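*Asks:* Need a 3D model of the sequence below.
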Amino acid sequence: MALLAPIRTRPRMDRWSTVWQIDWVLVFGVVALAFLGALLVWSATHNKTSLTGGNPDAYLIRHAINFAIGLVLAVGAAITDHRRVRILAPVLYAGSIVGLILVLVPGIGATINGSRSWILLPFMSVQPSEFAKLAVIVGMALLIAEKSETDRNEEARTLDVAQAVAVAAVPVALVMLQPDLGTVMVLGSIVFGIIAVSGVPKRWMLALLSAGVVVAAIAISTHVLKRYQIDRFTAFMHPSSDPQGIGYNVNQARIAIGNGGIFGQGLFHGGQTQNGFVPEQHTDFVFTVAGEELGLIGAGAIIVLFAIILFRGLRIAVNARDAFGRLVATGIVCWFAFQAFENIGMTLGIMPVTGLPLPFVSYGGSSMFACLLAVGLLQNIHLRSHRY
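*Replies:* This is a model prediction of the structure:
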C-alpha cells in the first residue's frame, strides 16, 4: 500500500509548466526514428506473404501499436515520482531475473534464430533480455547511489562498485546461457559506462576489460557459445571465406546499401529489399532498407537522429540533481550508443553479426517497450532537474 500512497512534499507544478519543461528535442528524435522505422519495416514486409499472411500492412500496424503502447509506458515512467522510481528499481530487477530464468525452462522458453530468449504468449512474444538492460541500469545505479549518499561521498568506493558489478553479473550469466551474445555485449557496455562515471580508480576499467576477455575465453572453451556464433566472428575477421554460408547476410547487406547511392532507389523500390535477398530485414538488418531505398541521405538521417538522442541523454546526465539520475542517464546513453553502433556496424561489415535490433527502428515489441521506458526515465530525470 505504501507504493500507492501519494508522495507530496512540494506543491504540484502547473501542468502546462511541466509540459514546456519536457525535453522536446529528445521526443522529436525518438518519434522521427520510430516513424522512419515504420516506413522501413513496411517496405521490408509488405510483399512477403509468408510473414504478413496476405495483409501487406500487417507489420506497419503492429509497429505502430508497439510504439503506442511504448509511448504510454514512457509517459508513465516520466511522470512517476522519482522516489517511487527508486523504490520500484528492485522490483524491476527481480522481475527481469525471473523472466531470464523462465526462458531457460523447457516448455516456457522458445528458441528463435538459435537463441532461447523468448517467452511465447497468446498474442505476442516477450524477450526478457531487453528489459534486463534497463534492470541492470537501475539496479547498479541504485546500489552505487545509495552507498555514496549514505556515506556523503560523491565517489563510489571499491566495495560499492564490486557489489554493483555482482548485481549485473547475475543477468549477464543468465543471458549467456541462452546464449545471446549481442545482449551480453550491450550489458557489458552499460556496466563499463556506469562504472566509468562512478568515480572509482581507473584500474577498475582495466580490470573490467580483462574480466571480459577472460569470460569470453571461458565461454568459447566450455562451448557456452554456439558454433554459429563463433562462425560469425570468423566471418567478420575473414568476410570472403564463406560468402554463400555464414558470410551471406553481411555480403547481401553491403550490396543493398551500396545499391542505394546518395538518394536511394525509392521506398518500396529497392531490388535487394523487395526480392528478399537480405534475411531478417525488418528486424536485425532494417538499416539496409534505409541504405538501399533512402540512400546515403536517409541512412545518414537515422545516424543524425541517434546523435541527437545521445547528446540530449548526455546533457540530462550532466544536469542530473543526484547520483542515481546521473548514473541511470549514463547507462541509457551507453545502451543506445553501443546497440546502434553494433547494429549499423554489422550491416556495413565493421562489426560482427550479433542479432541486435536497431533501437526505435527495428520491428519488435519487447525492444520498443524497453527503449521507450528508458526514454521515459530520461524525461523523468530531466523534469526533476528543473523542479528544484
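*Asks:* drop to CA atoms for contacts and neighbour counts, all remaining ones
*Replies:* Fine.
*Asks:* Just the residues contacting the longest strand along the chain, thanks.
*Replies:* In the chain, taking DSSP state E as the definition, the longest strand is strand 115-120. Identification of contacts with strand 115-120 by CA atoms under 8 Å, 6 or more residues apart in numbering yields 100, 102-104, 108-112, 125-129, 175, 178-180.
*Asks:* Please identify the buried residues of that strand?
*Replies:* 115-120 (16 or more other CA atoms under 10 Å).
*Asks:* Same check on stretch 261-276?
*Replies:* 261-262, 264-265, 267-270, 272-274, 276.
*Asks:* From the opening residue of that stretch to its closing one, how far?
*Replies:* The first and last residues of stretch 261-276 sit 19 Å apart, counting by CA to CA, to the nearest Å.
*Asks:* What lies in contact with that stretch?
*Replies:* Contacts of stretch 261-276 (CA under 8 Å, 6+ apart): 40, 43-44, 47, 252, 255-256, 259-260, 278, 281, 289, 291-298.
*Asks:* One more: stretch 168-187?
*Replies:* By CA under 8 Å, 6+ apart, the list of residues contacting stretch 168-187 reads 96-97, 100-101, 103-104, 115-117, 129-130, 132-133, 136, 139-140, 191, 224-226, 229, 335, 338-339, 354-356.
*Asks:* In strands, which of the residues you listed fall?
*Replies:* 115-117.
*Asks:* where along the stretch 151-300 of the chain do the helices fall?
*Replies:* 158-176, 181-196, 203-221, 227-237, 248-260, 271-274, 286-289, 295-319 (DSSP state H, counting those that start in this stretch).
*Asks:* to compare against the first, here's another:
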Amino acid sequence: MTEMVYGSVPIRAGEPILPRWWRTVDKLSLVCILLLCCIGLLLGMAASPPLARDNGFAPFHYVERQALFGGAALVAMFVTSMMSPTLIRRLGVIGFFAAFVALALLPVLGTDFGKGAVRWYSLGFASVQPSEFLKPAFVILTAWFMAAAQEPNGPPGRLISLGVAVVIVGFLALQPDFGQAALVLFTWGVIYFVAGAPILLLLGLAGATVFAGTVAYSNSEHFARRIDGFLSPELDPRTQLGFAANAIREGGFFGTGVGEGQVKLSLPDAHTDFIIAVAAEEYGLVLVLTILALYAIIVIRSLFRLMRERDTFTRLAGAGLACIFGIQAFINMGVAVRLLPAKGMTLPFVSYGGSSLIAGGITVGALLALTRVRPQGEIGDILRRKGWG
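*Replies:* The predicted model follows:
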C-alpha cells in the first residue's frame, strides 16, 4: 500500500488524542514554557510581597493569584495545542471579532486604574485587557487572509489585513498604547514577509510607521514624555528606569542573593513590567541569560519546524505567533536595560497579570498546535516528488 503520509509521521487509526498529541508535539518547547512559568512564580515570590503589604494584602497575595492565572493559562495552552489548524483558524477568527469589539468599547466602558491609559475592563475581582487577547487572534486572522490571497481568484487578503491592522493601531493609539500598536504592525510585517512581500514595500511601510511615530510625538504628551526620557543622556535615578538600571548593575553575575534585592521596594511595577530587574538583582546575569535562552529556544525551534510545513496558513500563522511571543519578551527586557523606550509590556509567563498569562497560554498553545508533526509531508518532500529538488 502506498505510504499514507508524505515522508512524515504515519497515521495510527483509532489512536487516542493524548498519545497522538504527545507523539507529535514539540516537547522541548513545551518544557521551556513550563520552566518560564516556574521562574515567574519564583520571581513573583521575590518581587510582590512589598506591594502586597503596601496594598493591605497578605504577603503572597499576588503570588497566589499568579499561580491561579498561570494554571488557567496552562489549561488554555494544553487544550489549544491539541486542536487542528482548521479549528485554530475558526476559533481565532471568532475570537478576533470578540476581542476587537471589546477593544473598540474601551473608551466608553474601560478604566485606566490611575495609569493614564484606558486599557482595561474592571470586573471587581480582576481586570481584563482586550489587546492581550486581540494579538494572537489578529495573527490568525491575518494569516488566513494572506493564505487566501495566494489561492486562484482569492480575495485581496494583504490589503484587507493591512486595513484591519491600521484600524487596530488607531484604537490602540487612542488608549494610548503605542507599544502594542507597534507590536501589531511589526507582526503584520513579519507575516507579510513570510508570505513573499517585496522588500521595497516593507521598507515603505517602515517609513510610514516612522512618520506616524513623529506625528504621535508631536500630538501625544504621554508618548513624547516616554521618548524624551529614553533619549535623555541623563537617567533620573528616581524613575522606574533609574531603579531598574541600578538593580541590574548591582546584581552582577550571580546576584545579591535570594530576598536581598532592593528594587522591589522602590518599583510599583517590579512584579510586572520590570520583573527582569528583580531577576538580575537577586539572581544575577545567570538567570537573565537562562530566561533569554528559554525564549530563544521556543521561537527558533518553532520557526525551524514551520519551515518544513507545506500548508500556507500554518506557516504564516505559526511564524506570526512565534514572532509576537518573542518580540514581546525582547521589548520587555529591552526597556529594562534602556535599549527601548518604556512600553508598559509584560514578560510572557514571567510577569504578573491575568490577561497576559491566559492570552500567552492561548498564543503558545496555538503555536504548539501549528508546529506539531502531521501526516502531510514536509515541503521538501513535495518539491522532490515534483523534481524541483
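*Asks:* that older thread, pick the one among the buried residues of stretch 261-276 of the first structure closest to residue 380 of the first structure.
*Replies:* residue 267 (36.4 Å; CA to CA).
*Asks:* Find the centremost residue of the second structure, please.
*Replies:* residue 325 (3.2 Å; CA atoms, centre = their mean).
*Asks:* Hmm, that one is touching residue 347, no?
*Replies:* No: counting by CA atoms under 8 Å, residue 325 of the second structure does not reach residue 347; the two are 9.4 Å apart.
*Asks:* who's in contact with the equivalent of residue 21 of the first structure over in the second structure?
*Replies:* By TM-score structural alignment, residue 21 of the first structure lines up with residue 24 in the second structure. By CA under 8 Å, 6+ apart, residue 24 of the second structure lies in contact with 372-374.
*Asks:* circling back: just the closest of the ones in strands among the contacts of stretch 168-187 of the first structure to residue 216 of the first structure, please.
*Replies:* residue 115 (17.3 Å).
*Asks:* residue in the second structure matching the closest one?
*Replies:* Per TM-score structural alignment, residue 115 of the first structure is aligned with residue 117.
*Asks:* do residue 240 of the first structure as well
*Replies:* Match for residue 240 of the first structure (TM-score structural alignment): residue 234.
*Asks:* Check the burial of that match by counting its neighbours.
*Replies:* If you count neighbours by other CA atoms under 10 Å, residue 234 of the second structure ends up with 9.
*Asks:* From residue 379 of the second structure, how far off is residue 322 of the second structure?
*Replies:* Taken as CA to CA, the span from residue 322 of the second structure to residue 379 of the second structure is 20 Å.
*Asks:* These two: which is more packed in?
*Replies:* residue 322 (25 against 15).
*Asks:* Please, which helix or strand holds the more buried one?
*Replies:* Using DSSP states H and E, residue 322 of the second structure sits within helix 312-336.
*Asks:* Surely residue 149 of the second structure and residue 159 touch.
*Replies:* No: using CA under 8 Å, residue 149 of the second structure is not in contact with residue 159, being 9.5 Å away.
*Asks:* Looking at those two, which has the bigger crowd around it?
*Replies:* residue 149 (18 against 13).
*Asks:* Tell me which residue of the first structure matches up with the more buried one.
*Replies:* For residue 149 of the second structure, the residue aligned by TM-score structural alignment is residue 147.
*Asks:* Just confirm its match contacts residue 160, I think it does.
*Replies:* Yes: taking contacts as CA under 8 Å, residue 147 of the first structure lies within contact range of residue 160: 6.7 Å.
*Asks:* hmm, back to that, filter the contacts of stretch 261-276 of the first structure to the buried ones?
*Replies:* Members of the contacts of stretch 261-276 of the first structure classed as buried by 16+ other CA under 10 Å are 40, 43-44, 47, 252, 255-256, 259-260, 278, 281, 289, 291-296, 298.
*Asks:* mind checking the SS state of the aligned residue in the first structure for residue 71 of the second structure?
*Replies:* When the first structure is aligned by TM-score structural alignment, residue 71 of the second structure is paired with residue 68. State at residue 68 of the first structure, reduced to three classes by DSSP: H, G, I helix; E, B strand; the rest coil: helix.
*Asks:* Quick check: residue 68 of the first structure vs residue 62 of the first structure, distance?
*Replies:* From residue 68 of the first structure to residue 62 of the first structure the distance is 10 Å (CA to CA).
*Asks:* swap in residue 123 of the first structure?
*Replies:* Distance from residue 123 of the first structure to residue 62 of the first structure, by CA to CA: 11 Å.
*Asks:* likewise residue 140 of the first structure?
*Replies:* Residue 140 of the first structure is 33 Å from residue 62 of the first structure, by CA to CA.
*Asks:* quick one, which of these two is more surrounded?
*Replies:* Set residue 140 of the first structure next to residue 62 and count neighbours by other CA under 10 Å: residue 140 wins out with 29 against 15.
*Asks:* Now the more buried one. Nearest residue, chain neighbours left out?
*Replies:* residue 164 (4.9 Å; CA to CA, 6 or more residues apart in numbering).
*Asks:* need the contact list for that neighbour.
*Replies:* Residue 164 of the first structure neighbours (CA under 8 Å, 6+ apart): 139-141, 143-144.
*Asks:* Show me how to select, in ChimeraX, the buried members of those residues.
*Replies:* Of the contacts of residue 164 of the first structure, the buried ones go into a single ChimeraX selection, burial set by 16+ other CA under 10 Å:
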select :139,140,141,143,144
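*Asks:* Reformat the contacts of residue 164 of the first structure as JSON lines; add distance to residue 285 of the first structure.
*Replies:* Below are the contacts of residue 164 of the first structure laid out as JSON lines (distance: CA to CA, whole Å):
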{"residue": "139", "distance to residue 285 of the first structure": "31"}
{"residue": "140", "distance to residue 285 of the first structure": "31"}
{"residue": "141", "distance to residue 285 of the first structure": "32"}
{"residue": "143", "distance to residue 285 of the first structure": "36"}
{"residue": "144", "distance to residue 285 of the first structure": "37"}
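*Asks:* Go through the contacts of residue 164 of the first structure and name the one nearest residue 12 of the first structure.
*Replies:* Among those, and counting by CA to CA, the member closest to residue 12 of the first structure is residue 141, at 26.8 Å.
*Asks:* Compute the distance between that closest one and residue 93 of the first structure, please.
*Replies:* 12 Å.
*Asks:* Number of residues surrounding residue 137 of the second structure?
*Replies:* 29.
*Asks:* Show me what it lines up with in the first structure.
*Replies:* For residue 137 of the second structure, the residue aligned by TM-score structural alignment is residue 135.
*Asks:* so its match sits right up against residue 98, yeah?
*Replies:* No: shown here, residue 135 of the first structure and residue 98 do not form a contact pair, counting by CA under 8 Å, at 11.7 Å.
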